[in-house]
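Asker: Next one to model:
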Amino acid sequence: MLVANLVRAGLLGALTLVVALGAGDVWVFYVIAVGVGVAETFHDIAAQSIVPAVVPDDRLPKANARLYAVELAANEFAGPPLAGLLVAAGAVVALAVPGGLWVAAVIALALVRGRFAATRRSEDRGGIVEGLRFLWRDRVLRAFAVVVGLFNFASSATYAVLVLYALGDMGLSETGFGWLLTTVAVGSVAGSVVAERVERVLGLRRALLVALVASVVLIAVPAATADPIAVGVAFFVGGAAVMVLNVAMVSLRQRLTPDALRGRVTSGHRLVAWGGKPLGALAGGVVAELLGLRAVFAVMALVALAAVPVLVRGLR
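Answerer: Have a look, this model is predicted:
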């Protein structure tokens, strides 16, 4: 995590210098964007894997829920307005401040006491393959990866065409579309706040199933109606349900995975679960071209629903 943040800060510092000197070429931006993305992947996998080393097992849902809440609030509510202010101050400032924030993150991490390196097992010689093998052989973890992969495929397909549907069929203005996206963000923050309580009241198995079914609402409602109020409510409920689902899944995956494999199992899960996002976006465009915008939501709701029996079988 420390190295990843140092890399990101260094890349932004280099880009700031390039822009300040007026020597920026578009390919420089591409290269640095890829570098920042790679560093973010390392950081996020490590950040999720380190939580069980800091928090007892029975506190994992609360810890993950709080982390999700802070991350969402920063990404969705604090970040965009700050970005607007920074851009207004100039390109150099807009690039330098995020780099400075990553340096601040390095300082904060350096103050955390403890040794968090995973203890390797004597039989652990398979590298990343060992992590993928463990993920695939555990029926619960395998089900989680497939479920998230199907849902991400479906949701990415709908997001690829959402702006066209919102400004066209729903008749929203650009401002109205921004408010529509805000309902998802607000619902997600609300879901992260209540996730631990939902799991405690319903039980883990029932909370997972209810949250997954409710998450499909996020996809299915626009196929039935273009009413902005109905779609906004559905997006709020869906955003909250997705967050409850994420907190429960991540917490259980952390409990089930040995310390030595946690980073590799997390990366393997994300490879399967997130790898479908670009494919889903492509599929959304194809379905919209062939059948129309509303059909994308109907077809992808069926894809998302296919994850329900997978989860049921995995938790049996």
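
Asker: CA atoms for contacts and neighbours, from now on please.
Answerer: Fine.

Asker: can you map out the helices along the stretch 51-200 of the chain?
Answerer: Taking DSSP state H, counting those that start in this stretch to define them, one finds helices in the stretch 51-200 of the chain at 60-72, 79-89, 91-110, 128-137, 139-167, 174-202.

Asker: do the stretch 201-316 of the chain as well
Answerer: 204-215, 217-224, 228-256, 262-291, 293-305, 307-315.

Asker: picking up where we left off before, dump the helices of the stretch 51-200 of the chain to TSV, plus distance to residue 39 and mean neighbour count.
Answerer: Formatted as TSV, the helices of the stretch 51-200 of the chain follow (distance: least, CA to CA, whole Å; neighbours: other CA atoms under 10 Å):
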stretch	distance to residue 39	mean neighbour count
helix 60-72	17	19
helix 79-89	19	13
helix 91-110	12	16
helix 128-137	18	17
helix 139-167	22	22
helix 174-202	25	19
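
Asker: this one as well, want them side by side:
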Amino acid sequence: MARPRLPALLVRSGRPGPDHPAQITRANGQLYATYAAAGVVGPVLAGLLSGAVGPAAALAVDAGTFALSALGLFFVRLRVPAGSSSAPATRAGLAPRSDLLVGVRFLWRHPVLRTLTILLSFLTFLTIGLTDVFIYHVKHELGRSDSAVGHVLAAAAGGTIAAALLVAPARRRLGFGPCWIGAYALGGLAVAGAGLTRDVPALALLVAGYAFGAGMAGICSLSLRQQVTPAPLLGRVTSAFWTLHSALGPLGAAVLTGAVARYGTAPVCLAAGLGCVAVAALATATPVRSPHPGPG
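Answerer: Below you'll find the model as predicted:
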């Protein structure tokens, strides 16, 4: 497949091209950091605007930002790789179910992606309801204000931003497997401790640690999937990946929040956190442990 001239020059000069693993991981980290920063700055600006001109005007400005974003999409131009002109023809007539099955088959045939999908199914079950659990812990068990909830969630965004900034050098130094496994082990330990603490600053630090681990593991997983999946299949593989590993999410959220209502935050967070650590330990005996997974 022919490559554009610029990446070839970068490779010859010793600098990684845009499809190099380090560049893909760094780009995904920047996207994650931007999203997390917007998650903090946006509500702050919304609150200030609502206080200044009222909630109706704030909602109107919010709607305008969506329209502006939609307009901006018209100026996005995607580069079609050379030699991929036949890709649309291979998709002609495929039903959505067939598209999903194509992605599932690719995931199943790749040892690392197959194992990741299975492990993430359990991790999603254990963690998808944690934001609600943290809010409940602050508001109802610690009796703190909405401001304290905001501080804890802001700390979580800070953990995600830190992960986004550090993931590229960490993966370059340690490799995929150690980064992914270590990130979820760290996150699990943070969750286990979060339910036990009665101090909001300590809780914020632990929640930031969990967000750091989840963010680093998520960026590593996303980047690996982009690197090992052929471009014509990437959309279908991504769809299958998210469909499969998110399937247990609604059940997990119901079980987690129901257990907190019955038993309290401490034992539930301890069980969820140790469950994450157990999944990370199990991953060390699977192909996920590889520092540099190949195309399958």
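
Asker: re the thing from before, do you know which of the helices of the stretch 201-316 of the first structure lies nearest residue 85 of the first structure?
Answerer: Closest approach to residue 85 of the first structure among the helices of the stretch 201-316 of the first structure is made by helix 228-256 (27.5 Å; CA to CA).

Asker: Average separation of that closest one from the aligned part of the second structure, please.
Answerer: Using mean CA distance after the TM-score superposition for the first structure, helix 228-256 of the first structure ends up 1.5 Å from its aligned counterpart in the second structure, as a mean over the superposed pairs.

Asker: ok so, going back, would you turn the helices of the stretch 201-316 of the first structure into TSV with mean neighbour count?
Answerer: Formatted as TSV, the helices of the stretch 201-316 of the first structure follow (neighbours: other CA atoms under 10 Å):
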stretch	mean neighbour count
helix 204-215	20
helix 217-224	22
helix 228-256	22
helix 262-291	19
helix 293-305	22
helix 307-315	17
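
Asker: Redo those as JSON lines? Include distance to residue 152 of the first structure.
Answerer: Listed next are the helices of the stretch 201-316 of the first structure as JSON lines, based on distance: least, CA to CA, whole Å:
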{"stretch": "helix 204-215", "distance to residue 152 of the first structure": "11"}
{"stretch": "helix 217-224", "distance to residue 152 of the first structure": "11"}
{"stretch": "helix 228-256", "distance to residue 152 of the first structure": "11"}
{"stretch": "helix 262-291", "distance to residue 152 of the first structure": "6"}
{"stretch": "helix 293-305", "distance to residue 152 of the first structure": "8"}
{"stretch": "helix 307-315", "distance to residue 152 of the first structure": "11"}
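
Asker: Mind checking these for the one nearest to residue 180 of the first structure?
Answerer: Smallest distance to residue 180 of the first structure across these (CA to CA): 5.9 Å, for helix 228-256.

Asker: In the second structure, what stretch matches the closest one?
Answerer: Using TM-score structural alignment, the residues of the second structure aligned to helix 228-256 of the first structure are 200-228.

Asker: Residue 109 of the first structure matches what in the second structure?
Answerer: So, by TM-score structural alignment, residue 109 of the first structure is matched to residue 73.

Asker: List the residues that contact the counterpart of residue 268 of the first structure in the second structure.
Answerer: Aligned by TM-score structural alignment, residue 268 of the first structure pairs with residue 240 of the second structure. By CA atoms under 8 Å, 6 or more residues apart in numbering, the contact list for residue 240 of the second structure reads 100-101, 103-104, 107.

Asker: Please report how far residue 240 of the second structure lies from residue 117 of the second structure.
Answerer: Separation of residue 240 of the second structure from residue 117 of the second structure (CA to CA, to the nearest Å): 9 Å.

Asker: got it, and residue 20 of the second structure?
Answerer: To residue 117 of the second structure, residue 20 of the second structure is 24 Å away according to CA to CA.

Asker: repeat for residue 193 of the second structure
Answerer: Per CA to CA, residue 193 of the second structure is found 27 Å from residue 117 of the second structure.

Asker: and the gap between the residue positioned nearest the centre of the second structure and residue 120 of the second structure?
Answerer: Residue closest to the mean C-alpha point of the second structure, counted by CA atoms, centre = their mean, is residue 218 at 3.9 Å. Taking CA to CA as the measure, residue 218 of the second structure falls 10 Å from residue 120 of the second structure.

Asker: With residue 181 of the second structure instead?
Answerer: Counting by CA to CA, the gap from residue 181 of the second structure to residue 120 of the second structure is 12 Å.

Asker: show me the residues around residue 37 of the second structure that make contact.
Answerer: Going by CA under 8 Å, 6+ apart, residue 37 of the second structure touches 157-158, 161.

Asker: again, but for residue 278 of the second structure
Answerer: Residues near residue 278 of the second structure by CA under 8 Å, 6+ apart: none.

Asker: Next: the one 5 residues further on.
Answerer: For residue 283 of the second structure, the contacting residues are 119, 181, 289, taking CA under 8 Å, 6+ apart as the criterion.

Asker: ok so, going back, relative to residue 28 of the first structure, which of the helices of the stretch 51-200 of the first structure is closest?
Answerer: Of all those, the one in closest proximity to residue 28 of the first structure, counting by CA to CA, is helix 91-110 (13.6 Å).

Asker: Which strands and helices lie in contact with that closest one?
Answerer: Judged by 3 or more CA pairs under 8 Å, 6 or more residues apart in numbering; DSSP states H and E, the packing partners of helix 91-110 of the first structure are helix 2-20, helix 79-89.

Asker: Ok, which of these comes nearest residue 291 of the first structure?
Answerer: Nearest to residue 291 of the first structure, of all those, is helix 79-89, at 34.4 Å by CA to CA.

Asker: Touching that closest one from outside, list them.
Answerer: With CA under 8 Å, 6+ apart, helix 79-89 of the first structure has contacts from 93-94, 97.

Asker: now the residues you listed as a markdown table including distance to residue 308 of the first structure?
Answerer: Shown next, in a markdown table, are these (distance: CA to CA, whole Å):
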| residue | distance to residue 308 of the first structure |
| --- | --- |
| 93 | 47 |
| 94 | 43 |
| 97 | 43 |
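
Asker: Between these, which sits nearest residue 289 of the first structure?
Answerer: The nearest member of the contacts of helix 79-89 of the first structure to residue 289 of the first structure, counting by CA to CA, is residue 94 at 37.7 Å.

Asker: that older thread, so what sits against both of residue 240 and residue 117 of the second structure?
Answerer: Joint contacts of residue 240 of the second structure and residue 117 (CA under 8 Å, 6+ apart) are residue 107.

Asker: how many other residues sit next to residue 90 of the second structure?
Answerer: Each residue near residue 90 of the second structure was counted by other CA atoms under 10 Å, and the total is 10.

Asker: Tell me which of the helices of the stretch 201-316 of the first structure sits nearest to residue 71 of the first structure.
Answerer: Closest approach to residue 71 of the first structure among those (CA to CA): helix 228-256, 11.9 Å.
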